[in-house]
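Novice: sharing a model that was predicted from the sequence below.
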Amino acid sequence: MTQIIQQALNKTNDYSAIKDIKRVAGGSINEGFFTETENGRYFIKHHANSPEGFFELETDGLLLIKETKTVSVPKVLAFSDKKGEAFLIIEWIEGRKTPETQARLGEQLASMHQQFGEKHGFQKDTYIGTLPQPNGLFSNWLDYYRDRRLRPQFELGIRNHFIGGKRRERLERLLYRLEHWIPEEIPPSYLHGDLWGGNWLPGPGGNPYLIDPSFLYGDRHFELAFTELFGGFSQEFYKAYTGEFPFADYYEDVKPLYQLYYLLVHLNMFGESYGGQVDAVLQHYV
């Protein structure tokens, strides 16, 4: 790894001697390393068998969030998607949470969600973990969510033998009746796309940073629903968010429906341990 890391650092024009390399725990997709040279401190992600465009897409997401000037993201220093040597180098972010950190994150995320694209979706296909996410730009959020989010996971689940019988029947009925719950006129907010508790961290002064995006434009409540699925966000976060941008009246009606996408992703990635949660959502709607 030292040779790969040195080659990666050369892409940043840092040719100085490496002083320290430490493996950073926490990611299930990539290998992560804290690296310090005579000139700087970096976080380097490496994937030995990354899919096409993997780190380029992550870079795109970080830059789009940065352009909103609402919530901080690490500075991207270099990336490569070369097979066997793919990497992403970003600045090393270090800090501690303060009592205000999560409130700041709520306020800043609400500000980001008030930045809008012209259409829903994204112009490039992306990934959730390493699973492909087919995209495209849609004038209608309902069509995008059904045809580019739920349906591909549904079809993958069938191929993986995780979706069949009653589960398949209920999912088919839900896809057919989706318009009963999702409003047609929804503005396409800037979304992180994979915002669980492990994809933000505190930086200097306790300022929150977003990491590891899977960017798209869409219904902001899709993002908010995922924040509630696995935890990691405090009541101060939600209070601050709603103080800037209150939830729409339909949020509670669609929350499990939006969480269903991420549960299907986890079903396809990790197996039947998520099947019960998928079935509970389906029983709620069908």
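Specialist: Received, thanks.

Novice: from here on, just use CA atoms for contacts and neighbour counts.
Specialist: Fine.

Novice: and Lys19, helix, strand or coil?
Specialist: Using DSSP: H, G, I helix; E, B strand; the rest coil, the three-state assignment for Lys19 comes out as strand.

Novice: ah, wrong one, I meant Arg23
Specialist: strand.

Novice: in addition, the following structure is provided for comparison:
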Amino acid sequence: MSQQTCGFVAIVGRPNVGKSTLMNRILGQKISITSRRPQTTRHQIMGIKTDKGAQFIYVDTPGMHIQSRDRNKAINRFMNQAATQALRDVDCVVLLIDRTRWTDEDDVVLDKLTHVKAPVILAVNKVDRLGDKRDLLPWLETLQAKREFAAILPLSAKHGSNVAELESEVAKYLPESIHYFPDDQVTDRSQRFLAAELVREKVMRQLGDELPYQMTVEIEEFRDEQRIIHISALMLVERPGQKKILIGENGERIKSIGREARLDMERAFGAKVMLNLWVKVKRGWSDDDRALKSLGYNLD
């Protein structure tokens, strides 16, 4: 029997650098939702890839951000804790940054890695957007001075360039081990969880800056009957004005969100989906630890 390897790989970085896009690219399918808005990812999400004798267990994490007055709600603290917790007991860390931009929040992430014993690979994302590629080499040399990285790789998660090279680099640090998951499993999350995330993604993509972060989705029903999945999802907001935005004029916005989410669910689940959406006002949920736990924001 050939040698098997298996290990955990944390993908970390500040908000909106492309962590979820990178994991989806590696897996070849959508597991983590994406949008142009920072802090789209709120949970740790495992993406599992088994390639021959190697099993990579990637952990997509919320963007680590600076705590400030407007970012000190319970949900912001939860996201920072979830990202930090992902660094425990991993075999390798991929630190993702955005092109030639280094911010104070990148420093926050780098500081969190100070005591991490696992090798850290620095991945410089979105290099396809660089106006002048000649800027890249001196920038990579500057990055080498920030800490001792196991490797520094420029890549494009969106287009896939150099992603295979990143995977080869990560493979060097997977320990010899039995596989923790079946070879055909791609995530630790349930279809119910993915359904909620797909609805939330459509809200974030369609409403952009119109709707603040105080919106979450709770699945009230998930029933599979003869290859038709019946899903009832409740979108929670904090104020009546937000509810009005989500529903839209004559209900057009909620219909559009539902249509796009349903099509993505049918692709993901390989079945016909009947989706019902509702909006409810639940004041203060994003700054209430007990409410967050009841809505599935757990660090277990």
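Specialist: Right, received. Where do you want to start? What you see is a predicted model; the values in this text were computed from it and never measured.

Novice: report the TM-score for the pair.
Specialist: The pair, once superposed, lands on a TM-score of 0.26 when counted by TM-score structural alignment, normalised by the length of structure 1; 120 aligned residues with a C-alpha RMSD of 6.2 Å.

Novice: nearest residue to Arg151 of structure 1 other than its sequence neighbours?
Specialist: Spatial nearest neighbour of Arg151 of structure 1, excluding adjacent residues (C-alpha to C-alpha, 6 or more residues apart in numbering): Leu175 at 7.7 Å.

Novice: which elements pack onto the helix or strand hosting that neighbour?
Specialist: If you go by DSSP states H and E, Leu175 of structure 1 is part of helix 165-176. Where contact means 3 or more C-alpha pairs under 8 Å, 6 or more residues apart in numbering; DSSP states H and E, helix 165-176 of structure 1 is packed against helix 151-159, helix 275-285.

Novice: for His113 of structure 1, give its distance to Glu31 of structure 1.
Specialist: His113 of structure 1 sits 30 Å away from Glu31 of structure 1, going by C-alpha to C-alpha, to the nearest Å.

Novice: how about the residue lying closest to Gly32 of structure 1 once chain neighbours are set aside, secondary structure?
Specialist: Once flanking residues are discounted, Gly32 of structure 1 sits nearest to Lys45: 4.6 Å by C-alpha to C-alpha, 6+ apart. Under three-state DSSP, Lys45 of structure 1 falls in the strand class.

Novice: mind listing what Lys45 of structure 1 touches?
Specialist: By C-alpha atoms under 8 Å, 6 or more residues apart in numbering, the contact set of Lys45 of structure 1 is 30-33, 87-89.

Novice: out of those, list just those in strands.
Specialist: Counted as lying in strands by DSSP state E, out of the contacts of Lys45 of structure 1, are 31-33, 87-89.

Novice: and the strands in the stretch 1-150 of structure 1?
Specialist: 18-24, 31-37, 41-47, 76-80, 86-91, 120-122, 126-128, 131-133, 136-138 (DSSP state E, counting those that start in this stretch).

Novice: most tightly surrounded among those strands?
Specialist: strand 120-122 (a mean of 25; mean count of other C-alpha atoms under 10 Å).

Novice: which helix in structure 1 has the most residues?
Specialist: Longest helix in structure 1 by number of residues (criterion: DSSP state H): helix 251-270.

Novice: returning to that earlier point: would you reformat the ones in strands among the contacts of Lys45 of structure 1 as CSV and include distance to Glu107 of structure 1?
Specialist: Below are these laid out as CSV (distance: C-alpha to C-alpha, whole Å):
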residue, distance to Glu107 of structure 1
Glu31, 31
Gly32, 29
Phe33, 31
Phe87, 32
Leu88, 28
Ile89, 28
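
Novice: Leu64 of structure 1: how many residues sit nearby?
Specialist: By other C-alpha atoms under 10 Å, 17 other residues sit near Leu64 of structure 1.

Novice: secondary structure element holding Lys202 of structure 2?
Specialist: helix 191-207.

Novice: now what about the next helix or strand after that helix, what contacts it?
Specialist: Later in the chain than helix 191-207 of structure 2, the nearest helix or strand by DSSP H and E is strand 215-225. Under the criterion C-alpha under 8 Å, 6+ apart, residues 192-193, 195-197, 199-200, 229-238, 295 lie in contact with strand 215-225 of structure 2.

Novice: count of residues packed around Leu156 of structure 1?
Specialist: Around Leu156 of structure 1 there are 16 residues (other C-alpha under 10 Å).

Novice: what's around the closest residue to it other than its chain neighbours, how many residues?
Specialist: Excluding its sequence neighbours, the residue lying closest to Leu156 of structure 1 (C-alpha to C-alpha, 6+ apart) is Asn268, at 7.1 Å. Using other C-alpha under 10 Å, Asn268 of structure 1 has 23 other residues around it.

Novice: who does the host helix or strand of Ala240 of structure 1 touch, helix- and strand-wise?
Specialist: Per DSSP H and E, Ala240 of structure 1 falls inside helix 235-244. Contact partners of helix 235-244 of structure 1 among helices and strands, from 3+ C-alpha pairs under 8 Å, 6+ apart: helix 101-113.

Novice: relative to helix 235-244, how tilted is the helix it packs on?
Specialist: Going by axes from the mean of the first three to the mean of the last three C-alpha atoms, to 10 degrees, helix 101-113 of structure 1 is angled at 30 degrees with respect to helix 235-244.

Novice: where along structure 2 do the helices fall?
Specialist: Ranges of helices in structure 2, per DSSP H, are 19-27, 74-85, 104-112, 136-144, 163-171, 191-207, 240-247, 252-269, 289-294.

Novice: and the second one, what's buried?
Specialist: If you call a residue buried by 16 or more other C-alpha atoms under 10 Å, then helix 74-85 of structure 2 has these buried ones: 74-84.

Novice: including distance to Phe79 of structure 1, could the helices and strands packed on helix 165-176 of structure 1 go into TSV?
Specialist: Shown next, in TSV, are those (distance: least, C-alpha to C-alpha, whole Å):
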stretch	distance to Phe79 of structure 1
helix 151-159	28
helix 275-285	36
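
Novice: the closest residue to Val12 of structure 2 other than its chain neighbours: neighbour count?
Specialist: Once flanking residues are discounted, Val12 of structure 2 sits nearest to Leu95: 5.1 Å by C-alpha to C-alpha, 6+ apart. When neighbours are defined as other C-alpha under 10 Å, Leu95 of structure 2 has 24 of them.
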